[in-house]
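[1] pasting a predicted model and its sequence here:
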Amino acid sequence: MTALSDYHRWFAACAERSSTEVEPVPLDELTGWHREPGTGNLVHESGRFFSVGGVAVERPGAAVPGWSQPVINQPETGILGILTSEFDGVAHFLMQAKVEPGNHNGLQLSPTVQATRSNYTGAHRGRPVPYVEYFRDAARHTVIADVRQSEQGAWFYRKRNRNMIVEVREPVPVHDGFRWLTLSQIHELLALDDMVNMDSRAVLSCLPFTGPGVARAAPREPDAFQAALLRSCEIGADGGRHTTAEILNWITESRSTTELLVHRVPLDQVTGWHETDGRISHESGLFFDVMGVRVRARGREVDRWTQPMIAAERTGLIAFLTRRIDGVLHVLVQAKAEAGHNDIIELAPTVQCTPDNYTVLPAEARPAFLDEVLAADPRRIRFDTVLSEEGGRFYRTRNRYLVVETDDNADTDGHAADDHPDFRWVTLRQLTDLLRHSYYLNVEARSLVACLRSLLTGPQ
């Protein structure tokens, strides 16, 4: 097993060879992009890649019953794929040191393949995407995971990517900028700010995380939290506070009864948003901006380009509350409606928000359990890392990811969440089973699943 000190030397060398210059520019200076006549939508001259339009949202009876906003429309399905292979009986994963223009620190650890359909079919007229053939012709190998999943429902309109893990038994050439890592090494890297990118986290969450291999990877003398986490990964699908059938019924009921009306509208018709200083911003100065960037990159399929991006300058908060129930760790998930989701509701973390935004929203809009997370005793915080969101569309947009033990973790009954209709306690095994299917866990929850699993095999 390669020491992580070797990894850091390799990563630093990749950073020297893959520098990127990203310059914010006014939207009207983007080359190849223009405002569509009649709508004001930002579109590319090729008709490919993505566009920025608007949506109008109605949610009768909610604290905020309606709003409109810019949104990214990218109807094509991309590939996010990781190759895995065994070396000396240990599973390794082929990861890439990849630069994205929106990354807070430039270079981050990415999947083997991270490409939109426009990229891997050559619409960008750049160099071919390495290793994409293993995923486009995956039937020649062993497919560990292959499922379409959503992206950020607050900023994308029905965006989805194909999340894949493919096992290969033949020798695979390792190109410059790629490296085989064990899962425990990746888990250790997850504890570092802005190291493992969003796409890697999302794909790794789809990895089946049950069976003897998980127990072998766990510490020989786990603490009470780790022991409960291991049981949460291994227990039968119906061994939690709620059966899987009950969870599926709850999700279906939420999807069937939640009234959320989303209409695509021209970008010119979103209300409360204005273009000033070459970017589109909300009149409150909060939420996010639509901005432009000019990029010059080394080590990418394309050397230079311009594009619009979404920029949320304030750090968000993504958190799981956890609780031991009968010795099994449970996480508190919510059935969250987001305007950009394909089926309205997906399971989300206990808390998923940008706290600063609530200074201009009604008090009743403040997320449940936000104050409990913000006031958590540091001794109860098991995971706490600031991680970047997808750097291809979001400019330096980051969230603080937390795993927090609740105050009643001594296998006790009774908790405020038990009576909340939008929340349920579920096990990691139940989440793993749901991740075999599309559109059950949102991308923030998938990231947190990867982070939570890291506490079993990585450092505390």
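    Nice, I can see it. No experiment lies behind these values; they were computed from the predicted model shown.
[2] going forward, measure contacts and count neighbours with C-alpha atoms only.
    Will do.
[3] buried stuff in stretch 101-115?
    101-104, 106-115 (16 or more other Cα atoms under 10 Å).
[4] again, but for stretch 29-48
    Here stretch 29-48 shows Leu30, Trp33, His34, Arg35, Glu36, Gly40, Asn41, Leu42, Val43, His44, Arg48 as buried, counting by 16+ other Cα under 10 Å.
[5] what do you get for stretch 229-236?
    Leu229, Leu230, Arg231, Ser232, Cys233, Glu234, Ile235.
[6] one more: stretch 245-262?
    Neighbour-count burial for stretch 245-262 [16+ other Cα under 10 Å]: Ile247, Trp250, Ile251, Ser254, Arg255, Leu260, Val262.
[7] and if you look at stretch 85-93?
    Ser85, Ala91, His92, Phe93.
[8] and the contacts of it?
    For stretch 85-93, the external contacting residues (Cα atoms under 8 Å, 6 or more residues apart in numbering) are Ile82, Leu83, Thr84, Glu167, Val168, Arg169, Trp180, Leu181, Thr182, Leu183.
[9] who wins on neighbours among the residues you listed?
    Using other Cα atoms under 10 Å as the neighbour test, those are led by Ile82, with 27 neighbours.
[10] and the next helix or strand past the helix or strand hosting it?
    Using DSSP states H and E, Ile82 sits in strand 78-87. Toward the C-terminus, strand 78-87 is succeeded by strand 90-99 as the next helix or strand (DSSP H and E).
[11] gap between the next helix-or-strand element following that following strand and the chain center?
    Next in sequence after strand 90-99, counting helices and strands by DSSP H and E, comes strand 107-110. Its chain's C-alpha centre and that of strand 107-110 lie 14 Å apart, by Cα atoms, centre = their mean, to the nearest Å.
[12] and for stretch 299-306?
    For stretch 299-306 - counting by Cα atoms, centre = their mean - the centre lies 24 Å from the chain centre.
[13] ok so Gly38 is a helix residue?
    No: secondary structure of Gly38 (DSSP: H, G, I helix; E, B strand; the rest coil): coil, not part of a helix.
[14] Gly292: how many residues sit nearby?
    Neighbour tally, Gly292, other Cα under 10 Å: 25.
[15] now name the helix or strand holding it.
    Per DSSP H and E: Gly292 is located in strand 289-297.
[16] just say helix, strand or coil for Val214.
    helix.
[17] how close does it sit to Asn442?
    24 Å (Cα to Cα, to the nearest Å).
[18] the more surrounded of the two?
    Set Val214 next to Asn442 and count neighbours by other Cα under 10 Å: Asn442 wins out with 25 against 16.
[19] got a list of what the more buried one touches?
    Gln149, Ser150, Glu151, Gln152, Gly153, Glu346, Leu347, Ala348.
[20] could you do Val52 as well?
    With Cα under 8 Å, 6+ apart, Val52 has these contacts: Asn41, Leu42, Val43, Pro70, Val71, Ile72, Asn73, Leu267.
[21] try this one next to it:
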Amino acid sequence: MTETSTHSAVPLRTADATIALRIAESALTVDGRTSLTDFRAWFTDCGTRNYTEVDRVPLDRLANWSADPVTGNIGHASGKFFVVEGLEITRPGHWVEHWEQPIINQPEIGILGIVVKEFDGVLHCLMQGKVEPGNCNGVQLSPTVQATRSNYTRVHKGKPVPYLDYFMDTKRHKVIADVLQSEQGSWFFQKRNRNMVVEVTEDVELLEDFCWLTLGQLHQLLREDDLVNMDARTVLSCLPFSGTDLATLLPATDRDAFTTSIMRSCTESEGAVHTTDEILSWITGARTRHDITANRVPLKGIDQWKHTDAGISHVTGRFFNVIGVDVRAGGREVLQWSQPMLEPSGDGLSAFLVKQFGGVLHALVHARVEPGYLDVVELAPTVQCTVDNYMHMPPSDRLPFLDALRTAPAERIRYDTMLSEEGGRFYHARTRYLVVETEEEVDLDDHPDHRWLPLHQLVGLLRHSHYVNVQARSLVACMHSLFGTRTAG
């Protein structure tokens, strides 16, 4: 008896082998549909239409926010958005084995998405000029869509989020990237956002506060302080910016040795110091080896934190503060609101030490433990810290590589820019993103939580959740900005 199928044949699909090349070609193009001169005029206009006026106020005077009388946890009257609560952390064997701290618990998953479209054969990204209350300088360049679930379901009764439909219903479009990624594990409890890139072929209405830019133009702008925001950087890092033979398929003009090493680092066929299987096993081992317990506890009375009219702060004055703000805004879905925010005690440093192995650039990543991670460990920069929190320590007790990176000679620095962290929850949070090339040996036996990875391995891990943290993702985008540029045509 012959078995027959009653279903119609389904055409089999193959992966798009050209996408990495198309991404690379866009990264090499700095003369796109909009010139950078026109972009700057548009961006200035965005700043006049979009603004925030932020006043610091006591936490107990925030409209629609209140502290629970039993726990002290600070939440919104709707029960949505987020809650500031306490976290108790135990980490045996760590230099600090037990501590408590405030943390933001925002379990809903937001959407960070960029629409891309070809113009004259070159991919362009639809970017938004957006202002957040925590930004230090007003408008920054953000993804097409940057919205929490409470925002896009309009809990705040504000205006609809433009272009949201491209990410809510992708059947008519090509999904280039779609992955859940974590956010700051020291400030958020298990926070994740959906990072998406969707390619469209249809006409897209260009709204007033949006513009089309090539990746090459975005890479130019990534070299300017506080311009490309954190949410744009994390989405850009999730692009499949690696492929077989990528370095040999691209034009070879005007490449120096470092640029060539970046291109080879993005090329899967160039290999790596460690195989991907070895890296995955190392990450799994780190997650098994490191013992940490993080329990949510009432915010009221957490150890070493004091409540004053100015907010909640650590008794040492280090780490961060929880403050309250009243916001009046222009160009936003909602024009006035109040909220708590986290204010860091100083600027951060996120730095990659990089080195060429066989002409292929590798970054030294750190398997880092943070209390808010969903899965114990994520790959972080070589050094990630608020520098002022360590300057009181003797040099021998500071983070490995910290002093070498922050005092690196100018001729070894490949990237050095101050960039803002997420301005919707963090007030004036800025980080120095730094890439320093070295020729010195690093004994991994002395540093078992560090490994050398090329960009193509990091990009491969970024196709999956909870492997690369948000600071390292920003650095991946920054390193891609060193890829090299050319003009169109």
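    On my side now, so go ahead. Being a predicted model, the structure only gives us computed values, none of them experimental.
[22] what's the TM-score here?
    Once superposed, chain against chain, the TM-score is 0.96 (TM-score structural alignment, normalised by the length of structure 1); 453 aligned residues with a Cα RMSD of 1.6 Å.
[23] any idea which of the contacts of Asn442 of structure 1 is closest to Ala56 of structure 1?
    The closest of the contacts of Asn442 of structure 1 to Ala56 of structure 1 turns out to be Gly153 (Cα to Cα; 13.8 Å).
[24] what's the closest one aligned with over in structure 2?
    Counting by TM-score structural alignment, Gly153 of structure 1 lines up with Gly185 in structure 2.
[25] quick one: contacts for that match?
    Lys191, Glu370, Pro371, Gly372, Tyr373.
[26] ok, now how distant is the equivalent of Ala472 of structure 2 over in structure 1 from Val143 of structure 1?
    In structure 1, the residue paired with Ala472 of structure 2 according to TM-score structural alignment is Ala445. Separation of Ala445 of structure 1 from Val143 of structure 1 (Cα to Cα): 23 Å.
[27] which of those two has more neighbours?
    Ala445 (26 against 16).
[28] confirm for me that that one is in contact with Glu346.
    No: if you go by Cα atoms under 8 Å, Ala445 of structure 1 and Glu346 don't touch, sitting 9.3 Å apart.
[29] without its sequence neighbours, what residue ends up closest to Val404 of structure 1?
    Leaving aside its sequence neighbours, Val404 of structure 1 sits nearest to Ile381 (Cα to Cα, 6 or more residues apart in numbering; 4.5 Å).
[30] against Asn249 of structure 1, how distant is the one you found?
    Distance of Ile381 of structure 1 to Asn249 of structure 1, given as Cα to Cα: 31 Å.
[31] thinking again about what came up before, what range in structure 2 matches the strand holding Ile82 of structure 1?
    Against structure 2, the aligned range for strand 78-87 of structure 1 is residues 110-119 (TM-score structural alignment).
[32] looking for the alignment partner of Ala13 of structure 1 in structure 2.
    Counting by TM-score structural alignment, Ala13 of structure 1 corresponds to Asp45 in structure 2.
[33] quick one: what helix or strand has its match in it?
    Going by DSSP H and E, Asp45 of structure 2 is in helix 36-49.
[34] next, the buried residues of the helix or strand following that helix.
    Per DSSP H and E, helix 36-49 of structure 2 leads on to strand 51-57 as the next helix or strand towards the C-terminus. Within strand 51-57 of structure 2, the residues that count as buried by 16+ other Cα under 10 Å are Tyr51, Thr52, Val54, Arg56, Val57.
[35] how many residues are close by the residue nearest to Val404 of structure 1?
    15.
[36] which position in structure 2 pairs with it?
    Ile381 of structure 1 maps onto Ile413 in structure 2, by TM-score structural alignment.
[37] its match against Leu434, yeah?
    Yes: with contact defined as Cα under 8 Å, Ile413 of structure 2 and Leu434 form a contacting pair (7.4 Å).
[38] inside helices: which ones of the contacts of Val52 of structure 1?
    Among the contacts of Val52 of structure 1, no member is found in helices (DSSP state H).
[39] make CSV from those and add distance to Arg59 of structure 1 to it.
    Shown next, in CSV, are the contacts of Val52 of structure 1 (distance: Cα to Cα, whole Å):
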residue, distance to Arg59 of structure 1
Asn41, 24
Leu42, 27
Val43, 29
Pro70, 17
Val71, 17
Ile72, 21
Asn73, 21
Leu267, 20
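[40] same check for those residues, but in structure 2.
    When the contacts of Val52 of structure 1 are mapped onto structure 2 and scored by both residues aligned by TM-score structural alignment, their matches' Cα atoms under 8 Å, the shared contacts come out as Asn41, Leu42, Val43, Pro70, Val71, Ile72, Asn73, Leu267.
[41] so which residues of the stretch 101-250 of structure 1 form helices?
    117-120, 132-136, 183-189, 198-205, 212-217, 224-234, 244-257 (DSSP state H, counting those that start in this stretch).
[42] the first one vs structure 2, average offset?
    The one in question is helix 117-120 of structure 1. Once fitted to structure 2, helix 117-120 of structure 1 is off its aligned match by 0.4 Å on average (mean Cα distance after the TM-score superposition for structure 1).
[43] just the buried residues of stretch 29-48 of structure 1 now: which is nearest Val290 of structure 1?
    Leu42 (10.2 Å).
[44] pretty sure that closest one contacts Arg48?
    No: under the criterion of Cα under 8 Å, Leu42 of structure 1 is not in contact with Arg48, lying 11.8 Å apart.
[45] what about the strands in the stretch 351-460 of structure 1?
    Along the stretch 351-460 of structure 1, counting by DSSP state E, counting those that start in this stretch, strands occupy 351-353, 381-388, 398-405, 423-427.
[46] nearest to Gly458 of structure 1, out of those?
    Minimum separation from Gly458 of structure 1 across the strands of the stretch 351-460 of structure 1 (Cα to Cα) falls at strand 381-388, 11.0 Å.
[47] packing partners for the closest one?
    strand 398-405, helix 443-457 (3 or more Cα pairs under 8 Å, 6 or more residues apart in numbering; DSSP states H and E).
[48] which residues touch the last one?
    Residues lying outside helix 443-457 of structure 1 but in contact with it, judged by Cα under 8 Å, 6+ apart, are 149-152, 184, 187-188, 190, 198, 201-202, 204-205, 217-219, 226, 229-230, 318-320, 347-349, 352, 382-383, 401-403, 428.
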